[in-house]
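Engineer: Structure for the following, please:
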Amino acid sequence: MSGTKRTPLSEQVRAYVLDQIRAGKWREGSRLPSENQLCKQFDVSRITIRGAMDKLVEEGIVYRIQGRGSFVSRAEEGGEPIRYAGRPAEHRGPQLVAVLIPRLRGLLMTRLVEGIEKALEGSPCRIMLMTTGDSQKREEEKLKEALAAGAKGIIVYPSDGQTYNEAMLRLSLDRYPIVVIDRYLRGVETNCVCSDHYAGAYEATEHLLRLGHRRIAFVTSPYSGTTSLEERLEGYRQALNDYGVMFDRGRVIESAEPERLGAFLNDQPDLTALFAANEEIGLIAMRMAEACGKSVPQHLSVIFFDDYDHSQYARIPPTCVAQQGEEIGVQAGRRLLSLIGDPLQDRAMLRVPTKLIVRASSAEPPDGITPAAIK
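Structural biologist: Next up, the predicted model:
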């Protein structure tokens, strides 16, 4: 009887995956075969495959994205995948940290940058500010530029979409000091600082309900995969439910186009209130409402997420849900400094409360419904 030990099946699967990567058949960012496919190929149980994949994930060779599968991590020329080294930074002179935002305009973005600068005061870190134009392609290019410039850490307000770009995923999984603002990707652990979008939307909808409104629309840009927008829709839906108002999918529109909003308002003559997912959509909605003969707030109350400079002096000062941009920036900056000192600490998510600011664009409905009639 031979004394040679048989290689465990899970180790055989692991070795196969490594061989494919080293041979260049599966490259950086490539999706691996599914667990079911590997089970059939090796004629083994799913537990065996999962054990092999768990080991590869622990080694940083493979990373997982919930609902999408397993992927090959970054590799050096020699073929062995590597992870971010994660050594505490040595503070010798100024250190660059990159801040990526979609655009440098609007109250939220300016306050955000001010907050980050405030958090970095007294540290050796200096901001390298970059704009992405809300484009994932440009965002990935800027991330690479920041790394090439020697950035010790990155704060990024991701562009809209159902996924982070691949560079962001790799940096986060490789334990590079990176903090994400505004939204997170389900199934991918990241250090994230964001507003409490759900609570803010709930409070906005509740404000309208307490005024007596029952027929309330929700207007947003396409929200699927953008967690900040998904949470705002859920806050709106839950507030309706808690006040005994049935959620009507026909009162939700995913468009910021003036023509579509105008048609929507004309097709919904019984609406008495509208909650918009952001400032731009809210202002368009107010303009289109008046173009359709609905004066704000006499015929249609309007409330939206985000405030803007000098809004209190507008012809119709808007009721809005204000995000605390400076506080978000402060918390993101502090978190980044902590990660630069210790990149291997547990990832964390921090939610910053919003503030409801009641102004002149919301009022009781025109048909005499009172708050007491609802609850």
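Engineer: all contacts plus neighbour counts: C-alpha atoms, from now on.
Structural biologist: OK.
Engineer: Next, the distance between the ends of stretch 14-34.
Structural biologist: Using C-alpha to C-alpha, to the nearest Å, the end-to-end distance of stretch 14-34 comes to 14 Å.
Engineer: contact partners of that stretch?
Structural biologist: Outside stretch 14-34, the residues that touch it by C-alpha atoms under 8 Å, 6 or more residues apart in numbering are 52-53, 55-56, 69-75, 79-80, 166.
Engineer: go again using 7 Å as the cut-off
Structural biologist: Contacts to stretch 14-34, defined as C-alpha atoms under 7 Å, 6 or more residues apart in numbering, come from residues 52, 56, 69-75, 79.
Engineer: which of those count as buried?
Structural biologist: Among those, those buried by neighbour count (16 or more other C-alpha atoms under 10 Å) are 52, 56, 70-75, 79.
Engineer: Include secondary structure and distance to Arg334 when you put those into TSV, please.
Structural biologist: Output for the buried ones among the contacts of stretch 14-34, formatted as TSV (DSSP: H, G, I helix; E, B strand; the rest coil; distance: C-alpha to C-alpha, whole Å):
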residue	secondary structure	distance to Arg334
Ala52	helix	37
Leu56	helix	32
Ser70	strand	32
Phe71	strand	31
Val72	strand	31
Ser73	coil	28
Arg74	coil	28
Ala75	strand	31
Gly79	coil	36
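Engineer: Name the nearest of those relative to Ala201.
Structural biologist: Using C-alpha to C-alpha, Ser70 comes nearest to Ala201 of the buried ones among the contacts of stretch 14-34, at 34.6 Å.
Engineer: before we move on, the earlier item: redo the buried ones among the contacts of stretch 14-34 as TSV? Include distance to Gly212.
Structural biologist: Converted to TSV, the buried ones among the contacts of stretch 14-34 look like this (distance: C-alpha to C-alpha, whole Å):
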residue	distance to Gly212
Ala52	58
Leu56	57
Ser70	50
Phe71	51
Val72	54
Ser73	54
Arg74	56
Ala75	60
Gly79	65
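Engineer: One more, so I can put them side by side:
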Amino acid sequence: MKDIPLYKQIKNHIIDQIQAGVLRAGDRVPSEAELAKLFRVSQITSKNALIELVDEGYIHRVQGKGSFVSQEAPESKTVSNAVIQNVCQNKTGLIGVLFPSLNIKVEFRLLYYLDKYIYDRGYKMLMHNCRESSEEESSAIQSFMDSNVEGLIIFPTLDEHYNESILRLSIEKFPLVLIDRYLKKINTNIVTTDNVQASYDAVNYLIQQGHKKIAYISPEITNSTTEDRAIGFEKAFLENKFSIDKNLWCIIDLKTIDADKDYEHIYAFFRNNPDISAVFTVNNRMLNLTVKSLNALNRRIPDDIEVFTFDEPDSNNINYILQDYKTICSKAVDLLIAQINSTEFTTSHIVVPPKLIFRDNCE
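Structural biologist: Just a heads-up that it's a prediction; the model follows:
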């Protein structure tokens, strides 16, 4: 794959989407700017991909409106309306569950309770690990459709800008629930933690404790979860009339994380900011690397630096936000089954409040 020019990789991706039925005749193709952002390339690269697609007859341009799949493009053969209708008419008792990875506690907890509630309601679960790949996610959706699942519960991938396969399911009103992360452009059922309020409450607590130099440690903001947690952090500062110092934000891009270079980045951040007195981390990976960095710099937790994080830490001297996994999964399964059994298409966004756990109360 690395030997194929970037513009051809983009071109091949769109051809795959057309031949898979995710993009059908008349559908709009992402613009040069959208493709450049999605694949992290220049607009010249994405433009070359679209030019070749036009030359080969896969798409056509409409002045002032964009690019669209040509009527002459290869026949759609997957995730089409016919396939979805066929699945809906064949009751199998199967529910497909897609997870972005199985690397952190949150995912294992959610998977455990989804399996429990799906079984309790008389269904069987098929699960696929997408390994943080949107392409793998699309492939898994098609595999589940081939298995005649009656509905899907999807925990979207980390770098989830725009997945046409999920959009297609929503457009065709196939029973679907997104959990934890959601796609703002897609109208479907969603169950999430109240990430904005939880982050606000945690950071507001740190401010009330007298901290002013509070670090924010997060992966690159590419999805609803990281975005909402950043919003909550900023809201706490604004409502306390504190200025937000973005120099104290340590944001790790996904390429650095994929290359396992994030520890060096976080270590350098804390070494260069010795006056930080508190830290908020958005997940366990960021927390573990923060703790490792602080230990290497002889910063003691919680004696001279206080930490608040999302999800249960391994240490009992760290405050954390406990997500209500049981409620999230129960609501998601009930929403999906209601959709499976309903003749009307309705959507809900259920926001589940978490609980703040303080180190003094940790067992």
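Engineer: Report the TM-score for the pair.
Structural biologist: Here the superposed chains carry a TM-score of 0.73, computed using TM-score structural alignment, normalised by the length of the second structure; 297 aligned residues with a C-alpha RMSD of 3.3 Å.
Engineer: circling back to that earlier point, tell me which two of the contacts of stretch 14-34 of the first structure sit farthest apart.
Structural biologist: By the measure C-alpha to C-alpha, Gly69 and Gly79 form the most distant pair in the contacts of stretch 14-34 of the first structure, at 21.6 Å.
Engineer: Quick check: end-to-end length of stretch 302-320 of the second structure?
Structural biologist: Criterion C-alpha to C-alpha; first-to-last residue distance in stretch 302-320 of the second structure is 13 Å.
Engineer: Find the residue at the geometric middle of the first structure.
Structural biologist: Closest residue to the average C-alpha location of the first structure: Arg183 at 1.6 Å, with C-alpha atoms, centre = their mean.
Engineer: Tell me who's in contact with that residue.
Structural biologist: Shown in contact with Arg183 of the first structure (C-alpha under 7 Å, 6+ apart): 194, 226-228.
Engineer: same thing but 6 Å
Structural biologist: 227-228 (C-alpha atoms under 6 Å, 6 or more residues apart in numbering).
Engineer: could I get the contacts of stretch 14-34 of the first structure as TSV with distance to Ser361 of the first structure?
Structural biologist: Formatted as TSV, the contacts of stretch 14-34 of the first structure follow (distance: C-alpha to C-alpha, whole Å):
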residue	distance to Ser361 of the first structure
Ala52	59
Leu56	56
Gly69	46
Ser70	49
Phe71	49
Val72	52
Ser73	51
Arg74	51
Ala75	55
Gly79	61
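Engineer: Tell me the one of those nearest Ile116 of the first structure?
Structural biologist: Arg74 (29.5 Å).
Engineer: dump the residue contacts of that closest one.
Structural biologist: 28, 81.
Engineer: do you know how far it is from Lys118 of the first structure?
Structural biologist: Arg74 of the first structure is 34 Å from Lys118 of the first structure, by C-alpha to C-alpha.
Engineer: And for Ala75 of the first structure?
Structural biologist: 37 Å.
Engineer: Now do the helices in the stretch 251-363 of the second structure.
Structural biologist: Along the stretch 251-363 of the second structure, counting by DSSP state H, counting those that start in this stretch, helices occupy 254-258, 262-272, 284-296, 325-341.
Engineer: Mean neighbour count, those: which tops it?
Structural biologist: The highest average neighbour count among the helices of the stretch 251-363 of the second structure, using mean count of other C-alpha atoms under 10 Å, belongs to helix 325-341 at a mean of 20.
Engineer: give me the stretch of the first structure that it matches.
Structural biologist: Aligning helix 325-341 of the second structure against the first structure (TM-score structural alignment) gives residues 325-341.
Engineer: so how far does that stretch sit from its counterpart in the second structure?
Structural biologist: Average distance, stretch 325-341 of the first structure versus aligned residues of the second structure after superposition (mean C-alpha distance after the TM-score superposition for the first structure): 0.9 Å.
Engineer: distance between that stretch and the chain's centre?
Structural biologist: 16 Å (C-alpha atoms, centre = their mean, to the nearest Å).
Engineer: Then stretch 112-131 of the second structure?
Structural biologist: Relative to its chain's centre, stretch 112-131 of the second structure lies at 19 Å (C-alpha atoms, centre = their mean).
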